[in-house]
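Chemist: Okay, here's the prediction I keep looking at, along with the sequence it came from:
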Amino acid sequence: MRRALRLALLAAVLPVLGGCGTVGYYADSLRGHLNLLTSARPVKEWVRDEATSEPLRERLRLSQEMREFAVTELKLPDNASYRRYADLRRDAAVWNVVAAPELSLQLKTWCFPVLGCVGYRGYFDREQARALGEELKTAGWEVSVYGVPAYSTLGWSNWLGGDPLLNTFALGPETELARLLFHELAHQEAYADDDTPFNESYATAVERLGLERWLAHRGNPKLREEHEHIEARREQFRTLTRGLRARLDALYRGDATDEAKRERKAALMAEFRAEYERVKQTSWGGDGAYDGWVRRANNAALAVQGAYGDLVPDFIRLFERQGGDWARFHAEVKRLAKLPKAERRRALEGAA
């Protein structure tokens, strides 16, 4: 999850903005990011520290093996990022706010001088995120506020020590740590301005393809079995939500009256929740891992999920067209990232 914040530029931007209303937001973001950076220490120090618990020590050692694997095998950036660790003593690195209209899956975007436009707004303070969410709800938007375990500064903070490993993601399942590292490093490799679906789908494709390589590298049958179990459940859930997004999108683009759309939307959401319960009970043994998401599901949550996954198959086909060569794949993505958005999308879809 994973979001890109070019905070290292803010020191240069702030004096230019003068009385712009975004100054306070920028200042809070810069302060939050610097606090995060200054909390981090090199992984080697944590490993040598007698106060470090053995589970954390072993996980940090493994993280550095993953980090080198990302460079040597996946051709991802070899820089300062993820070679330090910080315990933030909270359960998320940042909290994101996303919003969409009542009858649309189009995310609201926020645009900032120099930094560009994104379909979310991130906060280091949970209460600030919730306050914006309530403000947007009052204005008629459907809103989702959620914690993000990590984000990428696109490499802009490497001169300050790089994006660190965090307690918010380092101690989870091994496969999830590998996913996240590969995903966030991909953002540092290639990034298209003002195109969240392109950026997130590329990084998600890298994490999925990279994780397959990592599992082969580890050669641990139990680890692969655990991954396949989690991935099968995740793919079933993706199928459910993709179907709902498609049905809602067709409804919203149709010619029915707004009142008719609202009634049909309510029915579709009820059908989705009933189908989720059926799958949960029959295929997952009652595992309610997605219960919270389903309970809060709305246009905003569905739209942001689509941004992460809708173009992933196109990127995987692009990878295959490059002969499975990681360096060629990244180079082609960087070439596409420089194209105008419409041309970029046509070229990417042409990889099919």
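Modeler: Looks like it came in fine.
Chemist: From here on, just use CA atoms for contacts and neighbour counts.
Modeler: Noted.
Chemist: Show me the helices in the stretch 51-200 of the chain, by range?
Modeler: 54-72, 126-138, 167-170, 174-189, 196-218 (DSSP state H, counting those that start in this stretch).
Chemist: Turn those helices into TSV, including distance to A4 and mean neighbour count.
Modeler: TSV is the format used below for those (distance: least, C-alpha to C-alpha, whole Å; neighbours: other C-alpha atoms under 10 Å):
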stretch	distance to A4	mean neighbour count
helix 54-72	19	16
helix 126-138	17	16
helix 167-170	17	21
helix 174-189	7	23
helix 196-218	9	21
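Chemist: any idea how far K341 lies from L60?
Modeler: 39 Å (C-alpha to C-alpha, to the nearest Å).
Chemist: Of all the helices of the stretch 51-200 of the chain, which one comes closest to G119?
Modeler: With C-alpha to C-alpha as the criterion, G119 lies closest to helix 196-218 of the helices of the stretch 51-200 of the chain, at 7.0 Å.
Chemist: here comes the other one, which I'd like you to weigh against the first:
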Amino acid sequence: MLVPCLLLGLTGCADTRYYWQSVAGHFQLMQAARPIEHWLADSTTPLALQQRLKLAQDMRRFAVTELHLPDNASYHRYADLQRHHVVWNVVAAPEFSLTLKTWCFPVAGCVGYRGYFFEADARAEAQAQRAAGLESSVYGVPAYSTLGWMNWLGGDPLLNTFIYYPEGEVARLLFHELSHQVVYVPDDTVFNESFATAVERLGGALWLARQAGPQAHQAYADFDARRQQFRLLTRKTRNRLQQIYTSAKLVGTDQATQATLKYQAMQDFRVAYAELKTRWGGYSGYDAWVAQANNAAFGAQAAYDELVPGFEALFVRAGRHWPAFYDAVRQLAKSSKHARAQQLKQWAIEQ
């Protein structure tokens, strides 16, 4: 996920208020960040946080030496923002489509979300989208990437919003955000996020295999098992909704019928989720997402996993060699948006 507005071109914001909340929010974060060494030398820093910061330092070195991710200023500082999320994203989509509304900025191009440092602003934007006739959703984000543009100011910091995640998840998150500094293609959110997700999955698995202990393995296994089951459920529902909308266009189904079919699909989704929660012993980590699930939420999730199998197949084709993989992705990025998506899908099939 990318920083809203500030690094996407200072003249590219749709309105002055959005520009200023981006500037204020990002610099508030930068001011709160201190070098990890300072936190470790501070006697008031809790032991649990010290241990996590040391672990994050190991992950950062691993990212450079093993995954060949950028060796720069990012993730050598830490900030406690005194809140659960660093930004809140707003996504929006039509009533009978999973295609996200896009907001366009210089440098980053068009993306399928709009990020806010203040939750109230995000909620207000979501309401505005609903007033315009779109379905909208707001979700909190634990970290974002500045694409390396802020390394001269100290780089992207570690944050309290994710530092206590399961060990494997912290590693994946760092690898994901750093990968945005390796390859980023304007106007193609699905390509960028799927690439970063592939790096986090491959790199995270490598970290767990080489660096983590049995306890971390088990904690992450439990966490990831629930995530994979939830993603499978959402993917099935997303495909079902897409089929409803596509079929309606082909045969001319009226909106009332579409609405009925959509309602049933969403009801089935929530029933299936309740069954998953029972199997999980009541784990409620996805309750907030499910409560506001709609076309916008399902459309946003697609960006993070749609092309991942293709990137994983490309990694194998590159001999599981990270520099060769990154070079192949850069070369692929030169193709048209449609051509590179089709190529990735074809590689996934062939794998």
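Modeler: Alright, I've got the coordinates. Quantities reported herein were computed from a predicted structural model and do not represent experimental measurements.
Chemist: Once they're superposed, tell me the TM-score.
Modeler: The TM-score (TM-score structural alignment, normalised by the length of structure 2) is 0.94; 344 aligned residues with a C-alpha RMSD of 1.6 Å.
Chemist: now the helices of the stretch 51-200 of structure 1 as JSON lines including distance to W159 of structure 1?
Modeler: Output for the helices of the stretch 51-200 of structure 1, formatted as JSON lines (distance: least, C-alpha to C-alpha, whole Å):
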{"stretch": "helix 54-72", "distance to W159 of structure 1": "18"}
{"stretch": "helix 126-138", "distance to W159 of structure 1": "28"}
{"stretch": "helix 167-170", "distance to W159 of structure 1": "22"}
{"stretch": "helix 174-189", "distance to W159 of structure 1": "14"}
{"stretch": "helix 196-218", "distance to W159 of structure 1": "23"}
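Chemist: Out of those, which is closest to E259 of structure 1?
Modeler: helix 126-138 (19.3 Å).
Chemist: Just give me the mean distance for that closest one relative to structure 2.
Modeler: Once fitted to structure 2, helix 126-138 of structure 1 is off its aligned match by 0.8 Å on average (mean C-alpha distance after the TM-score superposition for structure 1).
Chemist: Just the strands from structure 2, written as ranges.
Modeler: Assigned by DSSP state E, the strands in structure 2 fall at 34-35, 77-79, 87-93, 103-105, 109-111, 114-116, 135-141, 158-159.
Chemist: Adding distance to Q218 of structure 2 and mean neighbour count as columns, could you present those strands in TSV?
Modeler: Shown next, in TSV, are the strands of structure 2 (distance: least, C-alpha to C-alpha, whole Å; neighbours: other C-alpha under 10 Å):
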stretch	distance to Q218 of structure 2	mean neighbour count
strand 34-35	31	16
strand 77-79	27	22
strand 87-93	30	27
strand 103-105	40	19
strand 109-111	36	18
strand 114-116	34	26
strand 135-141	25	23
strand 158-159	24	25
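Chemist: Can you say which of those is nearest to R210 of structure 2?
Modeler: Nearest of the strands of structure 2 (C-alpha to C-alpha): strand 158-159, 22.3 Å.
Chemist: Quick check: that closest one compared with structure 1, mean distance?
Modeler: Looks like 0.7 Å for strand 158-159 of structure 2 (mean C-alpha distance after the TM-score superposition for structure 1).
Chemist: What range does that strand cover in structure 1?
Modeler: The counterpart of strand 158-159 of structure 2 in structure 1, counting by TM-score structural alignment, spans residues 165-166.
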